[in-house]
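Chemist: this is the structure alone, sequence omitted:
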């Protein structure tokens, strides 16, 4: 009788534990605490909790769960259920996503980025699903610009600089070395102390990130050139998705669409606001002239053959070119 009673209690405890596990969503991100991205993730969490009738929803900002490669690993072993990441992390799941971010000077404006993303989105989301992840929201974080200790206007000016490079992007580092640049592989949390101590001299990042992390105080020169867009997405594991109620899935889909639109709209607005704020605090904006812009375009053209088939799958690279050609053909 005692054994049967113990078995019943144990079974009830295990059932409660399983139920609790189903109602838990832990999201990692490099976004700073209380930033636009963090706030929108909390909005999404409220929608999820309401639809699920409660549950434990946690967001880990500031890269507290490691770099984006680490976050993907944590999702795969169940330590996290989701992540708001840039292409750096997303390409660990599906390499073709790199086409939206790793093709410098390919996109002229946000309208082109949006057009290509929407054309590629259905097939891209299917690829993520096949690999065990559900895309809930698409976002971006502004254009990459170069922040450096010394002022620079031409590609040649950066040959003596030591560049921050994502630790997990060895192919990109090799390309930089072949072109005569010096990458220093680091994690995001190491950028500020590294530029303060002189370990690196230049950081490719968005103005908002430079302001939020105070990078510009040690790298007070910004090149006014939109090198590439930072594109990202919020993904959760298919396992976490399948454990939700149909109502929870629907509410999360709706909330994800809203959150993605809010992030894109506000992030684009904050680029100019961040630059203005940094200029008031000592940032020098270096604007290249027409001849110098041609030098940057020539550098990008030299990069494309090395990117195609390496950083970006060849067929995806060609697909982006085809979509851009079609879009531009329809514009005056």
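Modeler: In hand now; what should we look at? Please read all numbers here as calculations on a predicted model, not as lab measurements.
Chemist: use CA for all of it now, contacts and neighbours both
Modeler: OK.
Chemist: is it true that residue 65 lies in a strand?
Modeler: No. Using DSSP: H, G, I helix; E, B strand; the rest coil, the secondary structure at residue 65 is coil, not a strand.
Chemist: what's the distance between it and residue 233?
Modeler: Residue 65 is 17 Å from residue 233, where distance means C-alpha to C-alpha, to the nearest Å.
Chemist: who's more crowded, those two?
Modeler: The residue with more neighbours, out of residue 65 and residue 233, is residue 233; 20 against 17, by other C-alpha atoms under 10 Å.
Chemist: structure two is appended below for comparative analysis:
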């Protein structure tokens, strides 16, 4: 009898272990962001929060440092269900639909506060259908930060870039704005930017502040203009295929990403200010624009987003109308 009881106990323990193992859900999140970066640390922080809230029933494995490929590759994997969650910048979103380039339009918002309000209170409703049609369920909009101009000569006003080759992202909005400035926009990935500046293939670069400073762009293009001409966002989204398999409780736990989006935004925007201060303290020429200089940059974008929307088609025109309505709702 004792032997039978012992065997039965082992069988019960094995059964319970198997049940616990089956109850645990592990989702993989892919991003190019280094795990040591503010984006990587934020993603891991949310993953830890979800693990704690769920008692270990839902775990997020953050795979950073571009281990799963570049952003376009990661986005495609998410759309196909090969990666459960994706965390990507604005750049690859045109793979879903070129109309998503609209959110990268220069001077789209009247203020930082308005841009944050639109991004976190309205953008999921406006752009969510495009992501859902592509097989992704948006969880939050990811702050990438404001564009700065890194140049080898001072560029306080846009006419300083006339005739110059300027690194831009591979977006229709960036290329169109470069043409408006009379510059030659050269689309290239971020990994190619430093070598291009070193060899003189480009004389300036548009880059988000935190990233541009972190990779040392100011060392090869030492004039930094705080143009803040574009507010860049990305997304954290879950693959539709993975999302359908989750329980209602697991979906609720994933909302930690949604709730944490504004915190990441505050971190990135605060880091921009701090890093610019560090550059100034180190003697790097940082140009904070006068009202007149800022107006010249803004004037260069007059009518650009309407032109871009018309160029991209009816869907883009509708999205722009919705963004403008959201701006009105948010105020200036």
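Modeler: Ah, there it is. Given the structure is predicted, the values throughout are model-derived calculations rather than measurements.
Chemist: OK, contacts around the residue mapped onto residue 154 of the first structure from the second structure?
Modeler: By TM-score structural alignment, residue 154 of the first structure lines up with residue 157 in the second structure. Listed by C-alpha atoms under 8 Å, 6 or more residues apart in numbering, the contact partners of residue 157 of the second structure are 293, 294, 296, 297.
Chemist: neighbour-wise, which one of those leads?
Modeler: Compared across the contacts of residue 157 of the second structure, residue 297 has the highest neighbour count, 21 neighbours, by other C-alpha under 10 Å.
Chemist: ok, now how distant is residue 84 of the first structure from residue 126 of the first structure?
Modeler: Counting by C-alpha to C-alpha - residue 84 of the first structure and residue 126 of the first structure are separated by 18 Å.
Chemist: of those two, who's got more company?
Modeler: residue 84 (28 against 14).
Chemist: residue ranges for the strands of the stretch 1-150 of the first structure, please.
Modeler: 24-29, 56-60, 82-86, 133-148 (DSSP state E, counting those that start in this stretch).
Chemist: residue 201 of the second structure in helix, strand or coil?
Modeler: Following three-state DSSP, residue 201 of the second structure is assigned to coil.
Chemist: that one matches what in the first structure?
Modeler: Looks like residue 201 of the second structure aligns to residue 199 there (TM-score structural alignment).
Chemist: neighbours of the closest residue to its match other than its chain neighbours, how many?
Modeler: Closest residue to residue 199 of the first structure apart from its sequence neighbours, by C-alpha to C-alpha, 6 or more residues apart in numbering: residue 162 at 7.5 Å. Counted with other C-alpha under 10 Å, residues neighbouring residue 162 of the first structure total 19.
Chemist: so residue 162 of the first structure touches residue 194, yeah?
Modeler: No. Judged on C-alpha atoms under 8 Å, residue 162 of the first structure makes no contact with residue 194 at a distance of 10.5 Å.
Chemist: the longest helix in the first structure is where?
Modeler: Taking DSSP state H as the criterion, the first structure has its longest helix at helix 246-280.
Chemist: run the angle between it and strand 133-148 for me.
Modeler: 0 degrees (axes from the mean of the first three to the mean of the last three C-alpha atoms, to 10 degrees).
Chemist: tell me the helix or strand right after helix 246-280 of the first structure.
Modeler: Using DSSP states H and E, the next helix or strand after helix 246-280 of the first structure towards the C-terminus is strand 284-286.
Chemist: mean offset of that following strand relative to the second structure (after superposition)
Modeler: When the second structure is superposed, strand 284-286 of the first structure averages 1.3 Å from its matched positions, counting by mean C-alpha distance after the TM-score superposition for the first structure.
Chemist: for the counterpart of residue 41 of the second structure in the first structure, grab the count of nearby residues.
Modeler: Using TM-score structural alignment as the criterion, residue 41 of the second structure maps onto residue 39 of the first structure. Look at residue 39 of the first structure: counted by other C-alpha under 10 Å, it has 17 neighbours.
Chemist: state the distance from the match of residue 154 of the first structure to residue 83 of the second structure.
Modeler: 43 Å.
Chemist: what comes up buried for the strand or helix carrying residue 297 of the first structure?
Modeler: Using DSSP H and E, residue 297 of the first structure sits in helix 290-307. Buried residues in helix 290-307 of the first structure, defined by neighbour count with 16 or more other C-alpha atoms under 10 Å: 293, 295, 296, 297, 299, 300, 303, 304, 306, 307.
Chemist: which residues does that helix contact?
Modeler: Contacts for helix 290-307 of the first structure (C-alpha under 8 Å, 6+ apart): 102, 103, 104, 105, 153, 154, 155, 175.
Chemist: that helix vs the second structure, average offset?
Modeler: Helix 290-307 of the first structure sits 2.5 Å off on average (mean C-alpha distance after the TM-score superposition for the first structure).
Chemist: got the angle between whatever helix or strand comes next after that helix and helix 290-307?
Modeler: On the C-terminal side of helix 290-307 of the first structure, the closest following helix or strand by DSSP H and E is helix 314-329. Orientation check (the same axes, to 10 degrees): helix 314-329 of the first structure against helix 290-307 gives 140 degrees.
Chemist: so how far is helix 314-329 of the first structure from its chain's centroid?
Modeler: Its chain's average C-alpha position is 22 Å from that of helix 314-329 of the first structure, according to C-alpha atoms, centre = their mean, to the nearest Å.
Chemist: overlap in contacts of residue 162 and residue 194 of the first structure?
Modeler: residue 200.
Chemist: contact partners for residue 111 of the second structure?
Modeler: residue 332.
Chemist: give me the contacts around stretch 21-29 of the first structure.
Modeler: Residues contacting stretch 21-29 of the first structure (C-alpha under 8 Å, 6+ apart): 52, 54-65, 68, 71, 79-85, 240, 243-244.
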